[in-house]
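K.L.:
I would like to see how this sequence folds:
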Amino acid sequence: MESIRIFSPATVANLSCGFDVLGLCLDTIGDEMIIRKSDKKGIRIIKITGADLPLEIDKNVAGVAALALVNAYETDFGFEIEIRKKIKAGSGIGSSAASAAGAVFGINKLLGEPFSGHELIQYAMKGEALASGNEHADNVAPALLGGFTLVRGYDPLDVIKIKSPEELYVTVLHPHIELKTSEMRAILNPEIKLKNAIRQWGNVGGLVAGLYTSDYDLIGRSLTDYIVEPLRSKFIPGFDQAKKTAIENGALGAGISGSGPSIFTLNKGLKNATSVNDQLKEIYQKNNIPFETYISKVNPDGIRIIE
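P.N.:
Below you'll find the model as predicted:
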């Protein structure tokens, strides 16, 4: 195989209660990437469409992640990367993760898959560090593995894939404002109250249990964030109204996707997901805030090859 064309999906991270440890993979929105072998050693990003992003390897998350991988696996050839961005930067649905994860996935395929999907996460995280200043896996892990993922620990890295219940759908609303991940991390408190930590641990356990048992009510009860959402939600216009309306119209729960500004809801069935989508659109149309919405099942496979 000399070249590969892939779909690298958007993701929803944190899932309210699971800051930096929980994420899921979407199916209906993502970037396209083309990666080719090159006689010239090293990594080159030769083209980016859909976004104004640097081609320099050390300034692009795909380049940083790809370089980390090739430095760990010596070859006598190099790679060229084309990126067709369809996930807006700063949208909160894993734009940087899609680029970083897609780069290492494609190169690994062209190398004959010397690394497992779990092993690729550590290289993709290097790209995330460029974007946010922190090596976190809650977006790149679901992009690479599919489904839901839980990062049990970072030292050493320990990621568990969780299968999604069959009827679970995701609705995402992306208001057209940009919130940089690094800035949204900077507003967080380094210390939290013990009572809030206990509540949050309980919700993480409840959400994981709900996913394994397909207990949709338990999933909904667990989508509560006592730590991050109270600080970040004030930067998202219309958030409180959108969350309240979504739940009143059938959503299991709602919260901030990643660092925002996108808002996600989990829903049982396509009918509820569509109803929530319609209500959220109505709110933002009245507020004159430009936006996009997406409805998606949970993508069970993650990044895929486009034939």
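K.L.:
from here on, contacts and neighbour counts on C-alpha atoms
P.N.:
Will do.
K.L.:
Residue 206: neighbouring residues, count only.
P.N.:
Residue 206 has 20 neighbours, counted by other CA atoms under 10 Å.
K.L.:
Next, count neighbours for the closest residue to it other than its chain neighbours.
P.N.:
Among residues not flanking residue 206 along the chain, residue 222 sits closest, at 5.6 Å (CA to CA, 6 or more residues apart in numbering). Using other CA under 10 Å, residue 222 has 26 neighbouring residues.
K.L.:
contacting residues around residue 100?
P.N.:
Residues near residue 100 by CA atoms under 8 Å, 6 or more residues apart in numbering: 61-66, 124-125, 127-128, 140.
K.L.:
Distance of the residue nearest to it when sequence neighbours are not counted relative to residue 26?
P.N.:
Counting by CA to CA, 6+ apart, residue 62 is the residue found nearest to residue 100 once chain neighbours are left out, at 4.2 Å. Residue 62 is 19 Å from residue 26, where distance means CA to CA, to the nearest Å.
K.L.:
Next: residue 222.
P.N.:
Counting by CA to CA, the gap between residue 222 and residue 26 amounts to 20 Å.
K.L.:
Likewise for residue 32?
P.N.:
In terms of CA to CA, residue 32 sits 14 Å off from residue 26.
K.L.:
here's the other one to compare against:
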Amino acid sequence: MKGTSLSGVERDALRGRSITIHSPATVANMVCGFDVLGFAVQEPYDIMRIGFSENKGVTIINEDEYDLPTKPEDNVAGAALLAMMEELEEGIGFELRINKQIKPGSGVGSSAASAAGAVVAANRLLGERFTKEDLVRFAMNGEKVASGVKHADNIAPCIYGGVTLIRSIFPLDIVPLHAPPLYVSIVHPQIEVRTSDARGILKQQVQLKDAIRQWGNIAGLVAGLLKNDYALIGRSLEDVLIEPVRSILIPDFEEIKKRSKDAGALGGGISGSGPSIFMLSKDEQTARLVEQEMKAVYARLLLDHHTYVTTINMEGVKFIG
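P.N.:
As a prediction, the model looks like this:
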């Protein structure tokens, strides 16, 4: 959507306006769908406020403890906004305040929440000038700052809500998917796994037999979601390509996975690039039991951790003021 311009009257109307949002955490890959599947969750979420600024460009103010870069080019939210502003004919300015509740490096889409939240809020401030697909395209510039790669498996569900399939990046083709009611148990051991590092250890070539098995699981997972078939969803939550490599970065990953499934979880695995682990369950009672098993494993290791029991967020970024 090139060449979108603001009239003088429109710019005057923006002065003094600001918008506050909750931008949700997301789970990317969904075990077998590396870089192509993801879903948003109800919590945790970042709190962001954006307003029109008298100064051109992007001003970033951190309201949290993480001391992230405030230079727009080096900040995921700033990079996303700059990409959006390149498609506005007349220069404007934004002031963005970020209170991150999603810890950077947690594996639940911290960078995506900031990048997606910034452009969704700015778009509302601008009178919804851009489509959701445009917003994904802008926000992917933030993911490139974070990991060196423009990927959308966290960005798309954050903006669209629910579960999304990224059929293609170039050209961008996003398919929102139906999903039955699912409860999500997440454990975040308090260690950091950088997305760029987790990508760096991956094999660049795979055997055909493994690729075939992975394709079957991705197709089975999508079919299970669309058919409300919990058994098929559970059978398809298997990753033979990425998880065997990345799991070595996460303490007692296999133990948590086994104990969670023994407690009744449908299945699950690494959230994004880790270190968080997620498990899907049919009901809240099971999800709570899974959470207790997760806690027990890391309590035994004396490893600090946070847990969440939540559901799939069908709305995505939420406007709160």
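K.L.:
quick one: which of residue 32 and residue 26 of structure 1 has more around it?
P.N.:
For residue 32 of structure 1 versus residue 26, the count of surrounding residues by other CA under 10 Å is larger for residue 26: 31 against 24.
K.L.:
Go ahead and confirm that one touches residue 12.
P.N.:
Yes - when contacts are counted by CA atoms under 8 Å, residue 26 of structure 1 is listed as touching residue 12 (7.4 Å).
K.L.:
Aligned to residue 84 of structure 2, what sits in structure 1?
P.N.:
Structural alignment (TM-score structural alignment) places residue 84 of structure 2 against residue 69 in structure 1.
K.L.:
Let me see the contact set for its match.
P.N.:
104, 120, 123 are the contacts of residue 69 of structure 1 under CA under 8 Å, 6+ apart.
K.L.:
What strand or helix carries it?
P.N.:
Assigned by DSSP states H and E, residue 69 of structure 1 belongs to helix 61-72.
K.L.:
That helix vs structure 2, average offset?
P.N.:
In the superposition with structure 2, the average deviation recorded for helix 61-72 of structure 1 is 0.5 Å (mean CA distance after the TM-score superposition for structure 1).
K.L.:
Check which helices and strands the longest helix anywhere in structure 2 sits against.
P.N.:
Using DSSP state H, we find that the single longest helix of structure 2 is helix 208-227. In terms of contacts (3 or more CA pairs under 8 Å, 6 or more residues apart in numbering; DSSP states H and E), helix 208-227 of structure 2 is packed against strand 173-177, helix 230-236.
K.L.:
Can you tell me which of those is nearest to residue 188 of structure 2?
P.N.:
Proximity to residue 188 of structure 2 (CA to CA) singles out helix 230-236 among these, at 21.9 Å.
K.L.:
okay, and that closest one goes to which residues in structure 1?
P.N.:
Residue span in structure 1 matched to helix 230-236 of structure 2, by TM-score structural alignment: 216-222.
K.L.:
After superposing, tell me the mean distance of the matching stretch to structure 2.
P.N.:
Aligned to structure 2 and superposed, stretch 216-222 of structure 1 gives a mean residue distance of 0.5 Å (mean CA distance after the TM-score superposition for structure 1).
K.L.:
what comes into contact with that stretch?
P.N.:
By CA under 8 Å, 6+ apart, stretch 216-222 of structure 1 touches 17, 202-204, 206-211, 252-253, 266, 268.
K.L.:
how far away is residue 157 of structure 1 from residue 143 of structure 1?
P.N.:
Distance from residue 157 of structure 1 to residue 143 of structure 1, by CA to CA: 16 Å.
K.L.:
who touches residue 202 of structure 1 in this structure?
P.N.:
residue 222.
K.L.:
And the aligned residue in structure 2 for it, how far from residue 48 of structure 2?
P.N.:
In structure 2, the residue paired with residue 202 of structure 1 according to TM-score structural alignment is residue 216. Noted for residue 216 of structure 2: a distance of 39 Å to residue 48 of structure 2, by CA to CA.
K.L.:
for residue 145 of structure 2, same thing?
P.N.:
Using CA to CA, residue 145 of structure 2 is found at 19 Å from residue 48 of structure 2.
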